[in-house]
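Participant: Quick check, what structure comes out for this input:
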Amino acid sequence: MSYAIDQVKARINLSSVVSKKVALKRKTTGEYLGLCPFHPEKSPSFNVSDNKGFYHCFGCGAHGDVFSYLMETEYLKFPEALEKLAQEAGIELPKHTEVQKKQQDIRDILIEIHEAAANYYTQKLFSPEGKQALNYLKKRGLKNEIIAEYRLGFTPHNHSELHDILKQKFNETQIAASKVLLKGDYGVYNPLKNRVIFPIFNKSGKTVAFGGRLIEKGEPKYLNSPETLIFKKSETLYGLNFAKKEALKTKQIIVVEGYMDVIALANNEIYNSVAPLGTSISSEHIKSLWKIVDIPTLCLDADNAGRTATSRLASEILPFIKADKTLNFASLTGGKDPDEVIVNKGREFFKSIINHPTPLSELLFTSLLKMHTVKTPENVTTLRKNLELLAKKIIDKDLQKSYSSYFKSKVYEILSNKKKPNINKEFLNSKHNIQSILSEQENNILTILATVINHPEIISDDEIYYELHDIEIRSNFLDKIREYILNLKGYINYENEPCRKTLRQTLEEQFNFKLNDNMFDTFAKSEASSEEAKEGIIRIFKLNNLIIIQEQIKTTSQLLMERQDEETYNKLSYLKQIEEILKTELNILN
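Facilitator: Take a look at the predicted model:
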């Protein structure tokens, strides 16, 4: 085998393989330079040497030969890379051992069976039997090309038809090993009958299993094929064969909850998403994604299950993170899943969520803070100890110290903010004004929007941007104005007065939204400094959040009187803790 490896290296120029994806410029004979495919850069630092047989990037340190290049860029194992390059070089590799050959033959047959079944399911989707399934996909807004690209299909009630087709080419032992059909008391049957079918592909794009969704009422709504020699749920991510191509361009992969989320995003020309299959996203999944991108973005559904999975993974991944390998988290607003967000808010709104994620460190801190009050020294000590325990999970000692320092600074920041004098004491300490704001949520939103319009430069501040992005706005009219302002971030320099006037003029013309000094308080007035406006608007955000929490407390209290159960009691206790934190930060006395 070592002879074959040497032969491949002798016959294949590294530059010919690299130049298929990277534009190389010749420096001298056998030496080339280009933009690194392993990290974003504007000036080329990726050196390719045919003379020495290796590549090296002086920007990120990536280094290797033709095999490692193919393994890293196409996510192949060494035997796969060797086989591919040997074919290109016209070299016959040594034969596998009898056992290896037999195992590979079985795998090949299982893939053939799954490919045949996938073709059958696709045919059935466009037959009279599949009309209901096709209507379901059309109602979800899926384009014909997406249905075709992802090879969606339908399983009818009839089990024998597929069995008869497979028997024409495969024997019963092979069909049984594929688990496409299972054997029951009354013969073979399809475990995915009467479902929309989602073929599950391996990294090479071959069908290795199926997922099915019921189109009628029943449980389980989603079901995957049993595991086989070619399919392990814990090792497979749906859509990875599509996402890895896009990830090379965007340096980003989005982890969503299920295959319908992946397809819905592809339907909106977002091709870099993947999903786990019947299991929760795990650290092993993330480690496999780190071979493709440095910082995957987790974007699970905005429900209790999604939040629980997010918190669990955030803690579970800590021992494995490094300075250049970590995880981001995108918080969905405007819908319970990516598809609903895009339907309600549009593709660009969803992309803005993905492009402004929460870092792992911030998510961990925020999640733990929600579980603690910071009213007493004992509370603060407990919080600090729990944060330190989180930091100690990180194996990389330098990164562990950085996390520990970050958590300490965040606690200090919270305690310091509690002691800071308020900007406008006369306004903030006035019980009448506070009660007025807390009772008028729409006026509160107007205040926020007016402040940003008069101080558009503060939208570049991430904290302001995220708060404005996440705040609940019930008025469709005001929500459209919020969305318009958010989409301006990064496109215009607002530091001069003409730009401010242009923004106001545009809003007035486009939305018939007239601004006047009576619509907003001291913080919104254009005479205030940007820093005053920023601190003022943060306070108003918190006041608005307090309104929402207090409404939830009222509703939950009424529910507790009816149910008198532990779950509702725990929810009420949690809401009251959040209320106390907000009141403390706002310096509002009971």
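Participant: can we go C-alpha only for contacts and neighbour counts from here?
Facilitator: Will do.
Participant: So S204 is in contact with N241, correct?
Facilitator: Yes. The pair S204 / N241 is scored as a contact, 6.3 Å apart, by Cα atoms under 8 Å.
Participant: Of the two, give the one with the bigger neighbour count.
Facilitator: Set side by side, S204 and N241 show more neighbours around N241, with 20 against 12, by other Cα atoms under 10 Å.
Participant: Could you list the buried residues of stretch 577-590?
Facilitator: Q577, I578, E579, E580, I581, L582, K583, T584, E585, L586, N587 (16 or more other Cα atoms under 10 Å).
Participant: so the first one, which of the three states?
Facilitator: Assigned with DSSP: H, G, I helix; E, B strand; the rest coil, Q577 falls in the helix class.
Participant: check contacts around it.
Facilitator: K370, M371, H372, T373 (Cα atoms under 8 Å, 6 or more residues apart in numbering).
Participant: Nearest to D185 among those residues?
Facilitator: Closest approach between the contacts of Q577 and D185, by Cα to Cα: M371, at 51.9 Å.
Participant: and that closest one, how far is that from N545?
Facilitator: Distance, M371 to N545, by Cα to Cα, to the nearest Å: 17 Å.
Participant: for comparison, sequence B:
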Amino acid sequence: MSLPPNFLDELRARTPLATLVARKVRLERAGRDQKGCCPFHNEKSPSFYVYDDHYHCFGCGAHGDAISFVMQNEGATFMEAVERLAAEAGLAVPKPTPQAAEAARREADLSDVLEAAGAEYRRLLRTPQGAAALAYLRGRGLSDSIIERFGLGWSGEGRGTLREALARQDITPARLIEAGLMKAGERGPVDYFFARVMFPIRDRRGRIISFGGRLLGDGQPKYLNGPETDLFSKRQTLYGLDIARAAVRNGAALIVVEGYMDVIALHEAGFTGAVAPLGTALTEAHLAELWRISPRPLLCFDGDAAGRRAALRSTELALKALAPDRGLAILRLKEGDDPDSFVRREGAPALAALIAAAPNLAETLYDMLAEGAQRTTPEGRAAFRKRLEAAARSIEDRSLAGEYRASLIDRLYAERRQSFTAGTQARRNGGGRPASPHIVLPRPAIDAETTSARRARLLTAILLCHPTLLPDLEEAFGLLALPDDCARLRDSMAKWFHAAKALDSDDLLNHLTQSGLRDVAEPLLALMPQRAPDNDAAAMAELEASWYGIYGLMNLKHLQVQCEEQRLRFESDPTPENFERHRICVIALKRVERGESDSDAVF
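Facilitator: A predicted model of the protein is given here:
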């Protein structure tokens, strides 16, 4: 039975080859691919390599795809292997009907027509009438070898050029219309493309399935893709995929750009893993195809507003399908730049450096969501936070969603802390540095029934007296289960904090008075008879360490997590501020581990 090529392509695409092989062979990572001992002959050293779409044994020469593997490994017939894999992939095997046979014949015919058209376009490019098109391509920095590799051509000046040329091969206008090369006009069929530089569009196997054309001279549209046909769907096709697949397998980065010339210019510069969608935003089908080739494709769209919007749409679409082994990176070019212009102006090493330094997706996502967000008011900041949390929730992998939420919200708090640093630093540097006082908090009674509530009130009292600590401690404070009085104060403090222009204790107390909570705050303030001056960095650092020490007695797990996060942050960005944050957490954790109680806390 003959099966349609597009069905077999889809079956192979939906069958992760490494997963299939791993049921029979113990595989280990070998660069971007995997290897193991060949299941088809006895060997002690692995020589059986599994790539994204085929396997090869360098010992016995066994070679094939997913269907071949099932046939060779299980002794199955072709149809038995197809039916088994199709059932696992959720595909229905086409039945051997006359209609299916006719569809397969028609697809083969269309493929022949498109190949003939591609040959004619290439021929025309090298004739005198194609001189302007060839000069244009060379003027864009393309070598003859790249022009040949991508099969670029010229459509001819006037309508009817292709029809006349292919008529000599007995290719009728009806077949050209079906292939998307002609269309019905008022006076009969006319060429779909004319006066255009031609770009063959190929499927993942390298077959021409359509064309795109760029107009030389004035007129619109500047770029034109062929219409949808039985072979061609824009939403499922990536330009340059057939070349990029092999390049990525050999170590090239998979780079997604916006158009034909971006792809070809990057290949000319040595970035042979470049691909592009065809006049449409990235789709789920595109992303699935990209992840079959690389676990972390990189999007590099134009630096204009449209390119930024396309990058954000693509990111939001990709989020739900992210997984620990399936990510994405975004390379954001400056306004006015595109990959083609950048690499021609700055050179390949400059682009390679940008690719190597591309930030992780969480950082880029935060920057993209922050653009245009109104964050100068409490309402705006709350809306921005909700947008960050919604983006993280859209990731279906729950563990990864939690990591993204932590990363996004952590950066939000870090920015909030940083926004107060300049103001508080100015006050701290405004006068002489007084000696750090030795402030001793009253010792709470050791009573099992009241200890937890006492600690909660003590932590709340510290923040009431020293709200300059809120940028660093608000997140941890928000995780505690508090007595009712402290919980009410915390809610009111949070509203004040996100609207405050300066973190001043007197201003906070005025806010609590206006909120009817001054009487609730007074008993807690009495727990702090002495206060450290906010402009004494050493005293405030010790105060924060003691706060965390008490906090750790109530929520040790969070303190341990916080300590580890600060360690990693300092290792990746060894600034004095990050060192100090890590030092404070370590001091607090050691106090808890030594068994010091909150009554031993000294400020």
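Participant: Can you give me the TM-score here?
Facilitator: The TM-score (TM-score structural alignment, normalised by the length of structure 1) is 0.59; 393 aligned residues with a Cα RMSD of 4.0 Å.
Participant: Which one's more surrounded, M371 and N545 of structure 1?
Facilitator: N545 (19 against 11).
Participant: Which strand or helix spans that one?
Facilitator: helix 530-563 (DSSP states H and E).
Participant: what does K35 of structure 2 give?
Facilitator: Using DSSP H and E, K35 of structure 2 sits in strand 33-36.
Participant: Report all helices and strands that that strand contacts.
Facilitator: strand 28-30, strand 48-50 (3 or more Cα pairs under 8 Å, 6 or more residues apart in numbering; DSSP states H and E).
Participant: Quick one: closest of these to R187 of structure 2.
Facilitator: R187 of structure 2 lies closest to strand 48-50 among those, at 55.0 Å (Cα to Cα).
Participant: hmm, who's touching that closest one?
Facilitator: Contacts of strand 48-50 of structure 2 (Cα under 8 Å, 6+ apart): 17-18, 33-38, 55-59.
Participant: do stretch 251-259 of structure 1 as well
Facilitator: The contact list for stretch 251-259 of structure 1 (Cα under 8 Å, 6+ apart) reads 39-40, 198, 238-239, 243-244, 247, 262, 272-277, 289, 292-301, 338, 354.
Participant: Just the buried residues of those residues.
Facilitator: Counted by 16+ other Cα under 10 Å, these give 39, 198, 238-239, 243-244, 247, 262, 272-277, 289, 292-301, 338, 354 as buried.
Participant: Check the helices and strands packed on strand 33-36 of structure 2 for me and report the most buried one.
Facilitator: Greatest average neighbour count among those goes to strand 48-50 (a mean of 24), per mean count of other Cα atoms under 10 Å.
Participant: Quick check: V275 of structure 2 is in a strand.
Facilitator: Yes. Looking at V275 of structure 2 with three-state DSSP, it is inside a strand.
Participant: For it, give its distance to F497 of structure 2.
Facilitator: Counting by Cα to Cα, the gap from V275 of structure 2 to F497 of structure 2 is 48 Å.
Participant: what's the answer for S394 of structure 2, then?
Facilitator: Applying Cα to Cα, the value for S394 of structure 2 to F497 of structure 2 is 29 Å.
Participant: go on, W154 of structure 2?
Facilitator: Plainly put, W154 of structure 2 is 65 Å away from F497 of structure 2 if you go by Cα to Cα.
Participant: Of these two, which one has the most company?
Facilitator: Taking other Cα under 10 Å, W154 of structure 2 and F497 do not tie; W154 has more neighbours (29 against 20).
Participant: Okay, buried residues for stretch 210-217 of structure 2 please.
Facilitator: S210, F211, G212, G213, R214, L215, L216.
Participant: Is it possible to get TSV of these that adds secondary structure and distance to A253 of structure 2?
Facilitator: Formatted as TSV, those follow (DSSP: H, G, I helix; E, B strand; the rest coil; distance: Cα to Cα, whole Å):
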residue	secondary structure	distance to A253 of structure 2
S210	strand	26
F211	strand	25
G212	strand	25
G213	strand	27
R214	strand	27
L215	strand	30
L216	coil	32
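Participant: That's all I had, so thanks and see you.
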